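>>> Sequence and predicted structure are below.
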Amino acid sequence: MRWRGRAVRRQRAAALVLAAGVAAGLAGCSQVGYYGQAVGGHLELMRARVPIDELLHAPTTDADLRRRLAEVQAIRDFASRELGLPDNGSYRSYVDLGRPYVVWNVFAAPELSLQAKSWCLLVVGCVNYRGYYDRRAAEEFAAALREQGYDTYVGGVPAYSTLGHFDDPVLNTFVRLGTLTVARTVFHELAHQLVFVPGDTPFNESFATAVEREGLRRWLREHGSKELQAADAAQRQRRAAFTALLQSYRARFAALYASELPVAEKRAAKAALFAGLRNAHAGLRPACGVLAGDARQVDEDPNNAWLASLALYSELLPAFELLLASHDHDLPRFYREVAGLAALPTSDRHAALRSLLSEAGSSERPDVATASGGGDSCRR
């Protein structure tokens, strides 16, 4: 228990320093309440951590949980040993939050635009979402944005990264989703600790997703059963079809919103396009059910904010995958190249990545995945 005590004290001290900085810099500002729930929610999570080694040896640990945590430990070791991801205390402890998601992210976009609204926050810079530990608070914030005329989307998130500032724990929120999701999550979140550019969500998320996919491919090759490999192949195929559908409709929405049509006609055309998207998506549903999360939203209430949220995770992904392939999937070389891109101004960084796509041609672009918060209902 000494390890746990030292870690909790260290994390508590860091969080309190952050909280003090917030209070000093934002006194009297409406942001204080937002940061307060963020610091409080994170501290609660940190206090609840239990080392995985301790749970593996505890006679009271449920057998299924013990099996899952042993698998997590193997995946975590693989991430640092084989993928060159940070070797630290992250994902070596466990927390059961007693809920399906750790936070709920709020996305917003104007009624007739796919440009996601951004918020500027401490540490991470400007991001295109706002996270809440309490779903009701997230829904209330989204409702306030809708009153201002925004389309909004509230999405549950099973994991997040503190970028190495804290030893992030394994959570029940993603362990419950099965082996493939656990591996993707650990690889994705550790990639954020390796390279992260404050204020550039598309760059950060697309890079982490590229690492996630390369890591899963390697892990399955060495440790995956035939059944698990087949499940991953099926999920990739469905994600590729889903993403192609979204890309097609995003282009149509963008053309509509950039047109000179009167606002009333744009609204009518917007409704027709979303109806068409729902109908087209119906043909993609696998026999075992629709894709969870992102894809389920197509049937519930798709809008501009939801479309914008998905683009954040996949917009630059094909370029990162081409870059990785150009280095023969040598991850250390890839990481160095990405670190170089991260040092560039945002416009130059994005232009360099998009030039890769132009040089390769659309026929050579890898298929792309949807947001990491989504996934497949046919989990293994």
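That came in fine, so what should we check first? Residues are numbered from 1 along each chain as shown.

>>> From here on, just use CA atoms for contacts and neighbour counts.
Fine.

>>> And the strands in the stretch 1-150 of the chain?
For the stretch 1-150 of the chain, the strands defined by DSSP state E, counting those that start in this stretch cover 50-51, 93-95, 103-110, 119-121, 125-127, 130-132, 150-157.

>>> Make TSV out of those strands and add distance to Tyr257 and mean neighbour count.
Listed next are the strands of the stretch 1-150 of the chain as TSV, based on distance: least, CA to CA, whole Å; neighbours: other CA atoms under 10 Å:
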stretch	distance to Tyr257	mean neighbour count
strand 50-51	50	18
strand 93-95	44	22
strand 103-110	10	25
strand 119-121	23	13
strand 125-127	23	16
strand 130-132	25	22
strand 150-157	14	24
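
>>> can you list these in TSV and add distance to Ala142?
Listed next are the strands of the stretch 1-150 of the chain as TSV, based on distance: least, CA to CA, whole Å:
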stretch	distance to Ala142
strand 50-51	34
strand 93-95	28
strand 103-110	6
strand 119-121	14
strand 125-127	16
strand 130-132	10
strand 150-157	6
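
>>> Okay, one more to line up with it:
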Amino acid sequence: MLALATAALLLSGCAQLGYLAQSASGHLALTRAARPVDEWLADPTLTPRLREQLLLSQRLREFASRELALPDNNSYRRYADLQREAAVWNVAATPELSLQLQSWCFPLMGCVGYRGYFDRQAAEAFAATLAAQGAEVQVYPVPAYSTLGWSAWLGGDPLLNTFIAYPEGELARMIFHELAHQVAYAADDTEFNESFATAVERLGVQRWFAASQGQGAAAAWQRYRQGDQRREQFLALTLRYRQQLDELYRSTQPDEAKRAAKQALMAQLQADYQQLKQGEWQSYAGYDRWFAQANNASLAMLGTYNGLTPQFERLFAARGQRWSEFYAEVQRLAKLEKSLRRQQLQAVAASP
């Protein structure tokens, strides 16, 4: 996830002052709370579990730069305990009969399809104002964000308590994803940025486990594969209904007919999820929270993070699975106008 905090430091105007204040103070508080991992490891009161996870994080960090050619800087070499469940809470919004995310624009970063808050109540208050205007909204916790390398002077992006306890594969995904945001960034194209980072995380985790040895490596891989399989099934299910809803909203049916069809599709989505959960997933409840809040906004955000991931994975293969060539091509694409960028991504990914 990309940070709005750094961009907010550049905002001006009365309408943005409140957002500016919470973004700047929240990000600075987060960076001030971080200390080098070595200092934490030297603390005799550190719990064995946190010590183990911090050591793992540094092995992952070294692997990211050495084997995945991701930036070798101070990011994820410090750790902070924020004493809360999320780094930020994002607010996303769509119209009642559309999957088009409302966007907010900032200097340098361009326009993005969400707005981030360091305080949950502030996020919910902003969401309430959007809902009062007729929007469908989602407020969701975000465990980490990237400042695109802009906060190097503050020590880089830190490890956080919000994700440090993740299982090995999930911790690898998080670190690889956020570091990927420092490689390439296209203003006004959240889907491009997030899908690229998702592709890097997926490819990177496969490389990590392929190189892993020692006690517990096989078990960690199996645990990751099980979670990844559920994630793929979740995406297959939800993106199928996302497509059906998008086709419905774009149709020429009257709004009342669209509302009725939408209600039926959302009900069937919930029923299909319960069947998957109680059947193949054997009552695994890890996605209950998402489905309890499922609406246009949550479905729209799913497309943002995964819509172009297959194209990036094919592009990686087309560049001979060489990271430097892959990144160079992504950086080139990021500089293009959006429609041309999509056209060339499709073409390059499809080329032999």
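Arrived safely. Computed from a predicted model, the values in this text were never measured in an experiment.

>>> Quantify their similarity with the TM-score.
The TM-score (TM-score structural alignment, normalised by the length of the second structure) is 0.91; 338 aligned residues with a CA RMSD of 1.9 Å.

>>> Can you say which of the strands of the stretch 1-150 of the first structure is nearest to Glu189 of the first structure?
strand 150-157 (12.2 Å; CA to CA).

>>> what's the mean deviation for the closest one versus the second structure?
The superposed strand 150-157 of the first structure is, by mean CA distance after the TM-score superposition for the first structure, a mean 0.6 Å from where its aligned residues fall in the second structure.

>>> any idea of the angle that strand forms with strand 103-110?
160 degrees (axes from the mean of the first three to the mean of the last three CA atoms, to 10 degrees).

>>> What residues in the first structure pair up with stretch 18-30 of the second structure?
Using TM-score structural alignment, stretch 18-30 of the second structure corresponds to residues 33-45 of the first structure.

>>> residue contacts, whichever residue in the second structure pairs up with Phe78 of the first structure?
Under the alignment (TM-score structural alignment), Phe78 of the first structure pairs with Phe63 of the second structure. Residues near Phe63 of the second structure by CA atoms under 8 Å, 6 or more residues apart in numbering: Trp208.

>>> neighbouring contacts of stretch 297-314 of the first structure?
107-116, 128, 151-153, 201-202, 205-206, 209, 246, 250, 274, 277-278, 281, 294, 368-372.

>>> hmm, try it at 6 Å
With CA atoms under 6 Å, 6 or more residues apart in numbering as the test, stretch 297-314 of the first structure has contacts from 107-109, 114, 116, 151-153, 202, 205-206, 278, 371.

>>> now do stretch 186-203 of the first structure
124-127, 161, 163-164, 204, 208-209, 212, 312-313.

>>> The match of Phe78 of the first structure and Leu179 of the second structure, how far apart?
Between Phe63 of the second structure and Leu179 of the second structure the computed distance is 12 Å (CA to CA, to the nearest Å).

>>> Equivalent analysis for Asp188 of the second structure, please.
In terms of CA to CA, Asp188 of the second structure sits 20 Å off from Leu179 of the second structure.

>>> out of those two, which sits in the more crowded spot?
Comparing Asp188 of the second structure with Leu179 by neighbour count (other CA atoms under 10 Å), the higher total belongs to Leu179, at 28 against 20.
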